[in-house]
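Participant: Provided below for reference: sequence and predicted model.
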Amino acid sequence: MNLHEYQSKSLFKKYGIAVPEGQLITQLDALQSAMDTLGGEAWVVKAQIHAGARGKAGGVRLVKSREEAHSAAADLLGSSLATIQTAGKALPINSLLIEETLAIEEELYLSLVVDRVTRTHTFVISAAGGMDIEEVAAQSPEKILSVHIDPTVGVMPYQCREVAFALGLTGSAFKQLGQLMMAFYKLALDKDVSQIEINPLIRTADNELVALDAKVNIDSNALYRQPGLVEMRDFTQEDEREAKASEHQLNYIALDGDIGCMVNGAGLAMATMDLIKLNGGEPANFLDVGGGATPERVAEAFKLILSSSEVKSILVNIFGGIVRCDLIADGIIQAVKEVGLSIPVVVRLEGTNVELGKEILANSDVSIITADGLADAAKKVVEAAGVSA
């Protein structure tokens, strides 16, 4: 789960991480009050969406008068913004963060991620802040420093010193970096964070480190432990179908193909998609209905798949382990009738009571194509998509 910049910065403040003074507005008539509260004669108007590279896309604007601020806010608020990180999709701008300006002496990069290879939290640091870290990694990998944190001891002071020396920090900034790294690590553990990023982390004219930007991603699998963070979730920034799927405990990811997939088990779903592509088809989605594939969840899964007008056929691939195949067959028939499908449906069942399940499908009064094995199912669903096209 992603957080907005203003939400991330509210967490930063609780952990003693310095951020610029800012005011959030959701209505244009609140802009004047926000500027009055912040004071000064220049501000930064920042669109709040779940994506980076907002500055390059016009979503972060430096304004030097109230008139410029009003013009920028009126242009952004209520509109939408696409960046290189949104895969061509424009996200709605429902709020703006109005911040004070600061004198920037240097821009740095700091993040903390979960490294699946080393099974540790890992700091990624660079003196090339303010740029896309992927670009820095590709063109100047020597500018990136990685520090792995041993989970048995946590962040060690010597690691903080090594990073501060590598960045060329001195005085108060040198000391502050250690405090910042400690705070990052505590925040990650306390809130089940999968990634924290500051880009840029600036060094001001007073030699202080300030998080000019903030990005926090929460491990969705741990949200049951974080009720306070769940309340911060902004469904308007997520794919509508993916958000609806989560309400029904379905794992759904929209793709660009025309063959809908309904599978129980993430690994089986990946294998199903691979076989569809091997047979010349393109999956329209990843959809894992989980081990307990009830008729109600199957019906919701069909509705999600059909929410894409591009879908020309559907492959249902279920392994009956926790739920028997005959019950799954009944659920599929019930769901097909409820949804009113008009496109071909190919069903492959395997597991407990598989023969009874196939018999139920064969004797039903709905048009369902049964398959023997996954390879046969993939071939049939691709052929069905071609026929229905």
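Facilitator: Structure received.

Participant: drop to CA atoms for contacts and neighbour counts, all remaining ones
Facilitator: Fine.

Participant: what comes into contact with stretch 165-185?
Facilitator: Stretch 165-185 has contacts (CA atoms under 8 Å, 6 or more residues apart in numbering) with 15-17, 112, 126-127, 154-155, 157, 160-161, 164, 196, 203, 207-209.

Participant: let's see 7 Å
Facilitator: Here stretch 165-185 makes contact (CA atoms under 7 Å, 6 or more residues apart in numbering) with 15, 17, 127, 155, 160, 164, 207-209.

Participant: cool, stretch 19-30 as well?
Facilitator: 9, 31, 34, 38, 73-74, 94-100, 210-212.

Participant: out of those residues, which end up buried?
Facilitator: With neighbours counted using 16 or more other CA atoms under 10 Å, those contain these buried positions: 9, 31, 34, 38, 73, 94-100, 210-212.

Participant: for the stretch 1-150 of the chain, what spans make up the strands?
Facilitator: Along the stretch 1-150 of the chain, counting by DSSP state E, counting those that start in this stretch, strands occupy 22-25, 43-47, 60-63, 80-81, 91-92, 96-100, 104-115, 120-126, 144-149.

Participant: pasting the second one now:
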Amino acid sequence: MKLHEYQSKQLFSRYGIPIPRGRIASIASEARHFAEELGGHVVIKAQVLVGGRGKAGGIRLAKTPKEAEELATMILGMEIKGLPVRKVLVDEAVSITKEIYLGITNDRAARRPVMMASAAGGVDIEEVARVSPEKIIKVYIDPLLGLRDYQARDLAVSIDLPRSLWRPFMEIAAGLWAAYQANDATLAEINPLVITSEQRLLALDGKMVVDDNALFRHPELDEMRDLDVEDWAEVEARKFGLSYISLDGEIGCMVNGAGLAMATMDIIHLCGGEPANFLDIGGGASADKVAAALRIILSDARVKAVLFNIFGGITRCDEVARGILTALGEVETKVPMVVRLVGTNAEEGRRLLAEARMATAETLLEAAQKAVAIAKGA
């Protein structure tokens, strides 16, 4: 889950990272009021979860409260890369002498977090990594020991930071590590971390990505979720406790168990088809849950066939069958369906579906072949 800039910087400030004074506004008159509070000279920044806001005109400098209101009016009416701008951050303007990059992410190859710093801040760090990788300095963090002082100091030295700023830089690095660790983040970055004309370090921009799987530990972060950037079907699936990921194919899949779902997608590929989604209804799925899953699958206009692959253990096959029939009673569809039921109460489940004249299959291969043939119009 991605956090907006203002959300990330608010979190950073709780861990001792200095940020500019700023307020969030959803209407232009608020932006004018906040600009007056901040001295008139402010930056109006669109809050959308995409890059390239500056190039799209979503970050503008205002010299007066009136200009702040005018710019906020313009930015709040924008769309940036298809996303509407619903809020703007009104930050005090800062005199900058140098821009630095500082961030932490997971390095899967090293199996530990890595902190990165670069004197080439304020620009696309991925482009710096591609063109001039030597400009990015890395230190690997042992998660049991945490970020050590000498590591932060090594970063400060390596990016030629003035000695007078080593101590505040080390405190900011420690704060960023604490924010990253405490909030189960997969990314926490400050770009740019600026040296002001007063020789202070300030986090001018911030970004955090939080591990979705850890949100049960952070309900306060879950409430920050921006649904504008999320797939409607994935949001709906989350309400029912379903694991759903939208894909680009034409065969909808409903399976109980993540491993079985992956195997089902592989078999569809083997038979010449493309799955439209990953959907795991989990163990012990009720008829209501199955009905919700089917409604989500059928909301995708690209789906030409639906394949059910249910192994009845905790999940009873007759319950799944009733869920399918319940959903079909609620959602009108002409999309053909193939069902493979094996396990607990499978005979009863197949009987219910046979009465509804639905296609069934004994094996997964047979079910996938039928679904691919149907999707291709055979």
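Facilitator: Okay, I see it. All values reported here derive from a predicted model rather than from experimental measurement.

Participant: rewinding a little: closest one of the buried ones among the contacts of stretch 19-30 of structure 1 to Glu350 of structure 1?
Facilitator: For those, the residue nearest Glu350 of structure 1 by CA to CA is Asn94; the value is 46.9 Å.

Participant: which residue range of structure 2 does stretch 105-115 of structure 1 align onto?
Facilitator: The aligned range for stretch 105-115 of structure 1 in structure 2 is 97-107, by TM-score structural alignment.

Participant: Trp262 of structure 1 -> structure 2?
Facilitator: Just to correct that, residue 262 of structure 1 is Met rather than Trp. If you follow Met262 of structure 1 across to structure 2 using TM-score structural alignment, you land on Met254.

Participant: so what's its match closest to, chain neighbours aside?
Facilitator: Phe308 (4.9 Å; CA to CA, 6 or more residues apart in numbering).

Participant: give the equivalent position in structure 1 for Ala233 of structure 2.
Facilitator: In structure 1, Ala233 of structure 2 lands on Arg241 (TM-score structural alignment).

Participant: from memory that match sits against Leu304, does it?
Facilitator: Yes - counting by CA atoms under 7 Å, Arg241 of structure 1 touches Leu304, with 6.3 Å between them.

Participant: between those two, which one's more packed in?
Facilitator: The residue with more neighbours, out of Arg241 of structure 1 and Leu304 and counting by other CA atoms under 10 Å, is Leu304; that gives 22 against 16.

Participant: for the equivalent of Asp142 of structure 2 over in structure 1, which residues are in contact?
Facilitator: Counting by TM-score structural alignment, Asp142 of structure 2 corresponds to Asp150 in structure 1. By CA under 7 Å, 6+ apart, Asp150 of structure 1 lies in contact with Thr120.

Participant: from Val114 of structure 1, how far out is Asp150 of structure 1?
Facilitator: Look at Asp150 of structure 1 and Val114 of structure 1: by CA to CA, to the nearest Å, they are 12 Å apart.

Participant: what's the answer for Gln48 of structure 1, then?
Facilitator: Counting by CA to CA, the gap from Gln48 of structure 1 to Val114 of structure 1 is 25 Å.

Participant: Tyr6 of structure 1 now?
Facilitator: Counting by CA to CA, the gap from Tyr6 of structure 1 to Val114 of structure 1 is 23 Å.

Participant: what about those two, which has more around it?
Facilitator: Each of Tyr6 of structure 1 and Val114 has its neighbours counted (other CA under 10 Å); Tyr6 has more, 21 against 17.

Participant: count the residues that sit near the aligned partner of Glu231 of structure 1 in structure 2.
Facilitator: Taking TM-score structural alignment, Glu231 of structure 1 has Glu223 as its aligned residue in structure 2. Glu223 of structure 2 has 9 neighbours, counted by other CA under 10 Å.

Participant: next one: Val342 of structure 2
Facilitator: Neighbourhood size, Val342 of structure 2 [other CA under 10 Å]: 21.

Participant: doesn't it belong to a strand?
Facilitator: Yes - membership of Val342 of structure 2 in a strand is supported by DSSP: H, G, I helix; E, B strand; the rest coil.

Participant: check contacts around it.
Facilitator: 310-312.

Participant: keep only those of these that are in strands.
Facilitator: Among the contacts of Val342 of structure 2, DSSP state E puts 310-312 in strands.

Participant: neighbour-wise, which one of these leads?
Facilitator: Ile310 (26 neighbours).

Participant: and the gap between the equivalent of that one over in structure 1 and Leu287 of structure 1?
Facilitator: Using TM-score structural alignment, the partner of Ile310 of structure 2 in structure 1 is Ile318. Computed as CA to CA, the Ile318 of structure 1 to Leu287 of structure 1 distance reads 12 Å.

Participant: closest to Glu99 of structure 2 among the ones in strands among the contacts of Val342 of structure 2?
Facilitator: Nearest to Glu99 of structure 2 among these, with distances taken as CA to CA, is Ile310, at 55.1 Å.
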